[in-house]
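**Q** Got a predicted model here, sequence first, then my questions.
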Amino acid sequence: MTEPAPWTYLMDMDGVLVHEEHMVPGADTFLNALREHDIPFMVFTNNSIYTPRDLRARLHRTGLDVPEEAIWTSALATAQFLEKQRPGGSAFVVGESGLTTALHNIGYVLTDREPDYVILGETRTYSFEAITKAIRLVEGGARFIATNPDEKGPSREGTLPATGAVAALIERVTGRAPYYVGKPNPLMMRSALRQLGVHSENTLMIGDRMDTDVRSGLESGLQTILVLSGISDEHTAELFPYRPTKVVRSIADLIEHVKDPFWA
């Protein structure tokens, strides 16, 4: 009898493995089970602020051991997209080190003089001056890219405006909509599949959001698992016209099924 192809796991970071600065119970055991069975995995985040090295250190502080090469950000996906679209190009960037490092690594020049692109990413210090500059460059013909469409993000003090909200401001002024690279664009999923060298039909996407994680997984041809340890709850899930393959309370419920998923 032919052995079934091994599964690969893609998983969101916030709400699945960690909640703010704390590990979701069972996340460490789940990752250890993947390693024990030599199951490939990749951790995702739409947040473009941090480099994989930064995120590895953040996860390590919560008790999770994830190598840099197993972390895929919207900044990395954006850089990979641009490298294929316009190699050796130039960009005006509103963002932080996660995005600027990814662009430097593909040989992009960061400039405010006639750039090929205006690239909007996540930052905790959106500047009116930088946004105004971005608007004028887009009006002048620069192509408009945003790392992700998330309108808001959490903080200890409450909600923060995120990339999607600032992108909407620039779009409203310029009349030019950005191209969003991050989830729910399936481009981010497919770039990770290529990075891992695996096929979509034997890959699972675990996420806590119906509108980004589950949707991008479905549109990429993956099996999808919604965990209720983050943004979406069972009531929220019912509001969408599509369904995940499985809904579980948290990643801890998947530990005993990592090798042979119970719905496969």
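**A** The structure has been received and is ready for your questions.
**Q** C-alpha from now on. contacts and neighbour counts both.
**A** Fine.
**Q** Run through who's touching stretch 84-100.
**A** 48-52, 75-76, 79, 106-112, 115-123, 126, 130-131, 134 (Cα atoms under 8 Å, 6 or more residues apart in numbering).
**Q** which of the residues in the helix or strand containing Ala102 are buried?
**A** Taking DSSP states H and E as the criterion, Ala102 maps to helix 97-105. Of all the residues in helix 97-105, those buried under the rule 16 or more other Cα atoms under 10 Å are Gly98, Leu99, Thr100, Thr101, Ala102, Leu103.
**Q** and here's the other structure:
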Amino acid sequence: MNPRHDARPHIESWLTDMDGVLVHENQPLPGAPELIHHWVESGTPFLVLTNNSIFTPRDLAARLRASGLEVPEDRIWTSALATAEFCKSQIPGGAAFVIGEAGLTTALHEAGFVMTETDPDFVVVGETRNYSFEAITKAIRLINAGARFIATNPDATGPSADGVLPATGAIAALITKATGKDPYIVGKPNPMMFRSAMNKIAAHSETTAMIGDRMDTDVVAGIEAGLHTVLVLTGISDEAEIQRYPFRPDEILAGVHELLP
């Protein structure tokens, strides 16, 4: 299963995806609670990453706790936080028109941004369950007037109990079609998401590993960020999926239980 296990370099810090790695449909995956507990108790720097920009870290920590995972809220890094960091690095104290939920608006507020519908520096599109035609129209007009177009993540669909839902990427595509302008996308698979996460925990790429369940986001972004990549088979990837790509993860594990000391 994992021919390179013995070749794992010295890892000091860990980045891990959430869905399909630590939890599946609000149930903890085998070994996940123990691994998080081990990292917390041993003082190992780590962050749980998610492209979901709906929830604040506090909301996500509460949801994970309800699933049986005790993840401190300062150990959670979302595409909304990464997007706010990026916007702040570009135009400190700027203004933004936002299509999104509390996770995104809170992150931008805390990064020093003003929310406005008048001449914003950025139009930022994130995940929401309440896309409004009026807001999308406003976004299109503001981008046409010169606002910079940013999206938190490229995911075109998201899961629900009743089937797929249109997500950030689908709404961004609608705006792109209307404006002729592509957004700058901050979340995975942009390695910027990982670099901003490493900055938060003062980690270095040569001693940091990324655990994910997707070849097309987690693994490729981990490779591009220079990280040791670990693919777990508890999410959407199987051997056939792995073969579809021209790159390989450094390690392939049945699940995070294999990382327990």
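**A** That came through, no problem. What you see is a predicted model; the values in this text were computed from it and never measured.
**Q** can you put the buried residues of helix 97-105 of structure 1 in CSV and add distance to Arg194 of structure 1?
**A** Formatted as CSV, these follow (distance: Cα to Cα, whole Å):
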residue, distance to Arg194 of structure 1
Gly98, 21
Leu99, 20
Thr100, 23
Thr101, 21
Ala102, 18
Leu103, 19
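**Q** and for the helix holding Ala102 of structure 1, what span of structure 2 is it aligned with?
**A** Mapping helix 97-105 of structure 1 onto structure 2 (TM-score structural alignment) gives residues 102-110.
**Q** what's the burial count for Tyr245 of structure 2?
**A** When neighbours are defined as other Cα atoms under 10 Å, Tyr245 of structure 2 has 11 of them.
**Q** Structure 1: helices as residue ranges?
**A** In structure 1, the helices defined using DSSP state H lie at 27-36, 52-62, 74-85, 97-105, 128-139, 163-174, 186-196, 215-219, 234-238.
**Q** what span of structure 2 lines up against the last one?
**A** If I follow you right, that is helix 234-238 of structure 1. If you align by TM-score structural alignment, helix 234-238 of structure 1 falls on residues 239-243 of structure 2.
**Q** So which bits of that stretch are buried?
**A** Ile242.
**Q** Now do it: distance to the chain's middle.
**A** 23 Å (Cα atoms, centre = their mean, to the nearest Å).
**Q** mean deviation of that stretch from structure 1?
**A** Aligned to structure 1 and superposed, stretch 239-243 of structure 2 gives a mean residue distance of 1.1 Å (mean Cα distance after the TM-score superposition for structure 1).
**Q** re the thing from before, mean deviation of the match of helix 97-105 of structure 1 from structure 1?
**A** Mean deviation of stretch 102-110 of structure 2 relative to structure 1 after superposition (mean Cα distance after the TM-score superposition for structure 1): 0.4 Å.
**Q** I'd like to know how many residues surround the alignment partner in structure 2 of Met42 of structure 1.
**A** Under the alignment (TM-score structural alignment), Met42 of structure 1 maps onto Leu47 of structure 2. Residues lying near Leu47 of structure 2 (other Cα under 10 Å) number 27.
**Q** Is Leu47 of structure 2 in contact with Arg75, as I believe?
**A** Yes. The pair Leu47 of structure 2 and Arg75 qualifies as a contact (Cα atoms under 8 Å) at a distance of 4.7 Å.
**Q** what about Glu117 of structure 2, neighbour count?
**A** 15.
**Q** Ile150 of structure 2 versus the residue lying closest to it once chain neighbours are set aside, what's the distance?
**A** Excluding the flanking residues, the one nearest Glu117 of structure 2 by Cα to Cα, 6 or more residues apart in numbering is Phe97, at 5.6 Å. Applying Cα to Cα, to the nearest Å, the value for Phe97 of structure 2 to Ile150 of structure 2 is 10 Å.
**Q** do Arg141 of structure 2 as well
**A** Per Cα to Cα, Arg141 of structure 2 is found 15 Å from Ile150 of structure 2.
**Q** what about the two, which has more around it?
**A** Ile150 (22 against 15).
**Q** what do we get in structure 1 for that one?
**A** By TM-score structural alignment, Ile150 of structure 2 lines up with Ile145.
**Q** Settle this for me: that match is touching Tyr179, isn't it.
**A** Yes. Ile145 of structure 1 is within contact range of Tyr179, at 4.8 Å (criterion: Cα under 8 Å).
**Q** ok now do the equivalent of Ile119 of structure 1 over in structure 2, which residues does it touch?
**A** Alignment note: Ile119 of structure 1 maps to Val124 in structure 2; criterion TM-score structural alignment. Contacts for Val124 of structure 2 were tallied using Cα under 8 Å, 6+ apart; they are Ala96, Phe97, Val98, Ile99, Gly100, Phe149, Ile150, Ala151, Thr152.
**Q** which among these gets closest to Pro191 of structure 2?
**A** Thr152 (13.0 Å; Cα to Cα).
**Q** what's the distance between the closest one and Arg63 of structure 2?
**A** Going from Thr152 of structure 2 to Arg63 of structure 2 by Cα to Cα gives 21 Å.
**Q** When those two are compared, which one has more neighbours?
**A** Between Thr152 of structure 2 and Arg63, Thr152 has the larger neighbour count (other Cα under 10 Å), namely 31 against 16.
**Q** And the match of Ile119 of structure 1, how far from Val186 of structure 2?
**A** Val124 of structure 2 is 11 Å from Val186 of structure 2, by Cα to Cα.
**Q** for Gly180 of structure 2, same thing?
**A** 19 Å.
**Q** Leu29 of structure 2 too?
**A** 28 Å.
**Q** Could you do Thr83 of structure 2 as well?
**A** From Thr83 of structure 2 across to Val186 of structure 2, the span is 6 Å (Cα to Cα).
**Q** do the same with His257 of structure 2
**A** 30 Å.
**Q** between the two, who's got more neighbours?
**A** Neighbours were counted for His257 of structure 2 and for Val186 using other Cα under 10 Å; Val186 has more, 27 against 17.
**Q** Just tell me what that one corresponds to in structure 1.
**A** For Val186 of structure 2, the aligned residue in structure 1 is Val181 (criterion: TM-score structural alignment).
**Q** wait, doesn't its match sit right on Gln80?
**A** No. Between Val181 of structure 1 and Gln80 there is no contact under Cα under 8 Å: 10.0 Å.
**Q** Once you drop chain neighbours, what's closest to Pro67 of structure 1?
**A** Closest residue to Pro67 of structure 1 apart from its sequence neighbours, by Cα to Cα, 6+ apart: Arg56 at 6.4 Å.
**Q** Let me see the contact set for the equivalent of the one you found over in structure 2.
**A** Counting by TM-score structural alignment, Arg56 of structure 1 corresponds to Ala61 in structure 2. Remark: with contacts taken as Cα under 8 Å, 6+ apart, Ala61 of structure 2 is in contact with Glu70, Val71, Pro72, Glu73, Ile76.
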